[in-house]
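**Q** Return a 3D structure for these sequence lines:
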Amino acid sequence: MTYALLIIPFAIVTLIVTLATVRRPAFGRRMGSSAIAALVLVVLTAVFDNIMIAVGLFTYPPEHLSGIRIGLAPLEDFSYPVCAAFFVPAVFVLSSRGRRA
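**A** Coordinates of the predicted model:
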């Protein structure tokens, strides 16, 4: 299995959970904040994954990658922080039903 295929269920769950919060208050503001958080996480991932790969802490089998890289880090590495930036706030909003967030 390739890493790109492994990402699909995480992305689908993130999309479903995030869309479940569309009618909740401040959805647009939350999406803006999530986008900023995703950008920060992508930058941090780019910096630290490149460092860790460069010093040999881990490698990826090339046959499981798309071949697209940002420095030494495969593109697939960036999907999890992006999903987290949208998924975590959405879960928080859904779990705070009836309470003021």
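**Q** drop to CA atoms for contacts and neighbour counts, all remaining ones
**A** Fine.
**Q** now residue 24, what's its secondary structure?
**A** coil (DSSP: H, G, I helix; E, B strand; the rest coil).
**Q** Identify the residue nearest it in space, chain neighbours excluded?
**A** residue 93 (7.8 Å; Cα to Cα, 6 or more residues apart in numbering).
**Q** Skipping adjacent residues, who's closest to residue 45 in space?
**A** residue 78 (6.8 Å).
**Q** Number of residues surrounding that neighbour?
**A** 19 (other Cα atoms under 10 Å).
**Q** on that earlier part again, my read: the residue nearest to residue 24 touches residue 20, true?
**A** No - here residue 93 does not reach residue 20: they are 9.7 Å apart, not a contact under Cα atoms under 8 Å.
**Q** structure for this one too, so we can compare:
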Amino acid sequence: MAYLWLSLAFMVPAVLSAVLLRASIHWGAVALSTVVLLSLTAVFDNVIIGLDIVRYGHEHLMGLYLGLAPLEDFSYSLAGVLLLPAAWHLLRRRRPTEPGRGAEPVAERVTD
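**A** Below you'll find the predicted structure:
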């Protein structure tokens, strides 16, 4: 169960940040990213486990697998998909703007 606790250390902050910023997150993009990233995780985790590049101590796992990949491996991908849009939103909000200017860029006039 050690991997489950490690997964929760990533999932809890990710879910909390997504819930707190739910109105600011584009959920269609999150859904598409989740499908793509979980699919890639399923394929490549099974490959690296099948090739014996990575080996898990089964006594530390929940015992649920998708192919050869333990279910805990998918939590890291899901946490990233939830946490990155929240971090992006928070970092964009904190960016200072010049006094008297809006947040949108101003087009410069090009002279020949």
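**Q** care to give me the TM-score?
**A** For these two chains in superposition, a TM-score of 0.85 is obtained (TM-score structural alignment, normalised by the length of the first structure); 96 aligned residues with a Cα RMSD of 1.6 Å.
**Q** Just tell me what the residue nearest to residue 24 of the first structure corresponds to in the second structure.
**A** Aligned by TM-score structural alignment, residue 93 of the first structure pairs with residue 89 of the second structure.
**Q** three-state assignment of its match?
**A** Assignment for residue 89 of the second structure (three-state DSSP): helix.
**Q** distance of residue 43 of the first structure from residue 80 of the first structure?
**A** 13 Å (Cα to Cα, to the nearest Å).
**Q** Who has more neighbours out of those two?
**A** When residue 43 of the first structure and residue 80 are compared for neighbours, residue 80 comes out ahead with 16 against 13, by other Cα under 10 Å.
**Q** counterpart of that one in the second structure?
**A** Under TM-score structural alignment, residue 80 of the first structure pairs with residue 76 in the second structure.
**Q** number of nearby residues for residue 85 of the first structure?
**A** 22.
**Q** Surely residue 68 of the second structure and residue 46 touch.
**A** Yes - judged on Cα under 8 Å, residue 68 of the second structure makes contact with residue 46 at a distance of 5.3 Å.
**Q** more neighbours, those two?
**A** Applying other Cα under 10 Å to residue 68 of the second structure and residue 46 shows that residue 46 carries more neighbours, namely 18 against 15.
**Q** Would you mind finding the match for the more buried one in the first structure?
**A** That one, residue 46 of the second structure, aligns with residue 50 by TM-score structural alignment.
**Q** So which residue is dead centre in the first structure?
**A** Most central in the first structure under Cα atoms, centre = their mean is residue 82, positioned 2.1 Å from the mean C-alpha point.
**Q** ok, now which ones touch that one?
**A** By Cα atoms under 8 Å, 6 or more residues apart in numbering, residue 82 of the first structure lies in contact with 38-39, 41-42.
**Q** Could you do residue 72 of the first structure as well?
**A** With Cα under 8 Å, 6+ apart, residue 72 of the first structure has these contacts: 49-50, 53-54.
**Q** are any of these buried, and which?
**A** 49-50 (16 or more other Cα atoms under 10 Å).
**Q** Pick the one among the contacts of residue 72 of the first structure closest to residue 63 of the first structure.
**A** Closest to residue 63 of the first structure out of those is residue 53 (16.9 Å), distances taken as Cα to Cα.
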